[in-house]
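# Task: produce atomic coordinates for the following.
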Amino acid sequence: MDVARVKLILKNCDCVTIDVDSTICCDETVDELAKFWGKEDAIVPITTLAMEGHLDFRTALEKRMEVLDISSQKLKVFIAEKKIQYTPNVKKFIKFLQNRCIAVYLITGGFHETVDNIAIDLNIPLENVFANRIIFDETGRYLGVDETELTLKDNVKAEVIKGLKCRFNYKSVVHIGDGMNDAKVCPVADAFVGYGGVVIRQKVKELAGWFVTDFQQLIDEMMK
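From the prediction side, this is the model:
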């Protein structure tokens, strides 16, 4: 799909789905948890392999969570102390969509425990958030990730978008993200916009119908 076609679809879409880590936010949540506890060197290479499509998401998540040795207490401290760092103009873009009554959804391999706070800050209903959920025992020890969450699957974003189109009869959905799991959403999504404002992944750039590095570019195009 050429750039002109993607831009036309974006201008006329009634739904936008957006990745969170390294797209809405400047960080990868699991990597930031690793930095917080001094385990970055062991975690970041696994994240990179997953985001470039060399390792399936579920395996990458399990490997990283094993290294983190997370607990509910540690996670609460992280959430309390870690400030959300938004990518340039993304809050402006989401507000722009909302003002035009375009539905906005967050689809991420991150965790509800952190993503829900972002959604609240952006005035996105929590029912519009698709993410993983961590399970702890009564002592706060990490047990795993909720198996019922769709976002454990490698092709989840396309599945979520398919479900949204069936449920709400959206005429055209545009997905925006930075990773290979984002780039695989078409043809279920009507268009894919690759985002490289945090990190440029060459394979994603090649697969994207349109590749941008600032959300202002999307606003400018939609205002024409």
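# make it CA atoms for all contacts and neighbour counts henceforth
Fine.
# Now do the helices in the protein.
3-12, 29-36, 40-51, 57-68, 72-81, 90-99, 112-121, 156-168, 180-183, 202-207, 215-222 (DSSP state H).
# got the angle for the last one vs helix 3-12?
Direction vectors for helix 215-222 and helix 3-12, defined by axes from the mean of the first three to the mean of the last three C-alpha atoms, to 10 degrees, enclose an angle of 80 degrees.
# Let's have the helices of the chain in CSV, adding distance to V174.
Listed next are these as CSV, based on distance: least, C-alpha to C-alpha, whole Å:
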stretch, distance to V174
helix 3-12, 6
helix 29-36, 24
helix 40-51, 20
helix 57-68, 22
helix 72-81, 30
helix 90-99, 12
helix 112-121, 18
helix 156-168, 9
helix 180-183, 11
helix 202-207, 14
helix 215-222, 11
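# structure for this one too, so we can compare:
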Amino acid sequence: MAGPTSARISLRHPLSVPQSYSVRSSQGSQLVLRGANPLFCVKLSKARAVVAAAMEVSKASLGLANRQPSKDVLETWRNADAVCFDVDSTVCLDEGIDELADFCGAGQAVAEWTAKAMTGTVPFEEALSARISLIKPSLSQVEDCLEKRPPRISPGIADLIKKLKANNIEVFLVSGGFRQMIKPVAFELGIPTENIRANQLLFGTSGESAGFDPTEPTSRSGGKAVAVQQIRQV
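You can find the predicted model right below:
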């Protein structure tokens, strides 16, 4: 069976691809495209043809002219049966857990742990546990946060997902964030809630914080890759 194909692409504008890039083939099964400012990453598994996409939206890049994607990139997306998007700083402009922390008055301390988790300074599960201990969000706080600070969808994402669905390509949201924060995003984009792979906040009988579900793959380091692998096997 053919190995996975991956592409790393520099974007000067969200959801667009510059024409200048180099291609390197590894063992005949991997395609790597590199640019000066890598903002977007896709992976195509020919076993089930799943594309996993992660993008950091640069505010400085939003005003630049759009460019047509290369033929290779278009083929990668068109041959996929499913696309898995990261959520924070990808589908959404913000980091959901940092937004919730700020709303609950623990923004700075939690942001420091988020930075550690993103740079790999500490295991993700340790950082996740520490952040939830600092925030201790109640159910009502989560609901109030979503009402007063609704997630901001990244420019172009809604159109991209609409086009993927029109081509019968299934869309998944895979995140180290929380389902409660991601469900409104999925609803707005027309993505079924069963296509969310993320962590689950737990609450007591009175709505008080009871931590998170440690059995979710995304609650651990490398969990997103595990979640995508599980999607491939469906």
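# Tell me which of the helices of structure 1 sits nearest to R141 of structure 1.
helix 72-81 (6.7 Å; C-alpha to C-alpha).
# list the contacts for the aligned partner of G96 of structure 2 in structure 1?
In structure 1, G96 of structure 2 lines up with T29, judged by TM-score structural alignment. For T29 of structure 1, the residues meeting the contact criterion (C-alpha atoms under 8 Å, 6 or more residues apart in numbering) are D21, G110.
# Also the one 3 residues further on?
Under the criterion of C-alpha under 8 Å, 6+ apart, the neighbours of E32 of structure 1 are E40.
# I'd like to know how far it sits from F211 of structure 1.
25 Å (C-alpha to C-alpha, to the nearest Å).
# quick one on the thing from earlier: from the helices of structure 1, which stretch is densest packed?
Mean neighbours per residue, mean count of other C-alpha atoms under 10 Å, is largest over those for helix 180-183, with a mean of 25.
# which bit of structure 2 covers that helix?
Counting by TM-score structural alignment, helix 180-183 of structure 1 sits on no residues of structure 2.
# Stretch 62-76 of structure 1 now?
Going by TM-score structural alignment: stretch 62-76 of structure 1 matches residues 129-143.
# just stretch 135-149 of structure 1 next, same as before
Stretch 135-149 of structure 1 corresponds to residues 202-216 of structure 2 when matched by TM-score structural alignment.
# what's the span of the matching stretch, first residue to last?
Using C-alpha to C-alpha, the two ends of stretch 202-216 of structure 2 sit 12 Å apart.
# so E216 of structure 2 touches A198, yeah?
Yes - at 7.2 Å, E216 of structure 2 counts as touching A198 under the criterion of C-alpha atoms under 8 Å.
# Who has more neighbours out of the two?
Neighbours per residue, other C-alpha atoms under 10 Å: of E216 of structure 2 and A198, the larger number sits with A198, 25 against 15.
# Now that one: closest residue in space, sequence neighbours ignored.
Nearest residue to A198 of structure 2 in three dimensions, chain neighbours excluded: S175, at 4.8 Å (C-alpha to C-alpha, 6 or more residues apart in numbering).
# List the contacts of the most centrally placed residue in structure 2.
Using C-alpha atoms, centre = their mean, the residue of structure 2 that lies closest to the mean C-alpha position is D86, 1.0 Å off. Applying C-alpha under 8 Å, 6+ apart to D86 of structure 2 gives the contacts A52, A53, A54, M55, L173, V174, S175.
# so of the residues you listed, which ones are in strands?
A52, A53, A54, M55, L173, V174, S175 (DSSP state E).
# which residue sits closest to the first one in space, ignoring its chain neighbours?
Right, A52 of structure 2. That would be C84: by C-alpha to C-alpha, 6+ apart, it lies 4.4 Å from A52 of structure 2.
# Surely I169 of structure 2 and C84 touch.
No - applying C-alpha under 8 Å, one finds I169 of structure 2 not in contact with C84, separated by 10.4 Å.
# Look at the two and report which has more neighbours.
Neighbour tally, I169 of structure 2 and C84, criterion other C-alpha under 10 Å: the higher count belongs to C84, 25 against 20.
# For that one, give its distance to L173 of structure 2.
From C84 of structure 2 to L173 of structure 2 the distance is 6 Å (C-alpha to C-alpha).
# Find the residue closest to the aligned residue in structure 1 for L189 of structure 2 in space, skipping its chain neighbours.
By TM-score structural alignment, L189 of structure 2 lines up with L122 in structure 1. Take L122 of structure 1 and drop its neighbours on the chain: the residue closest to it by C-alpha to C-alpha, 6+ apart is K91, 6.9 Å away.
# can you tell me how far the residue mapped onto that neighbour from structure 2 sits from S221 of structure 2?
Aligned counterpart of K91 of structure 1 in structure 2: A158 (TM-score structural alignment). Computed as C-alpha to C-alpha, the A158 of structure 2 to S221 of structure 2 distance reads 29 Å.
# same deal with R78 of structure 2?
30 Å.
# And D81 of structure 2, by the same measure?
26 Å.
# K71 of structure 2 too?
34 Å.
# do D102 of structure 2 as well
Going from D102 of structure 2 to S221 of structure 2 by C-alpha to C-alpha gives 24 Å.
# Right, I'll leave it there.
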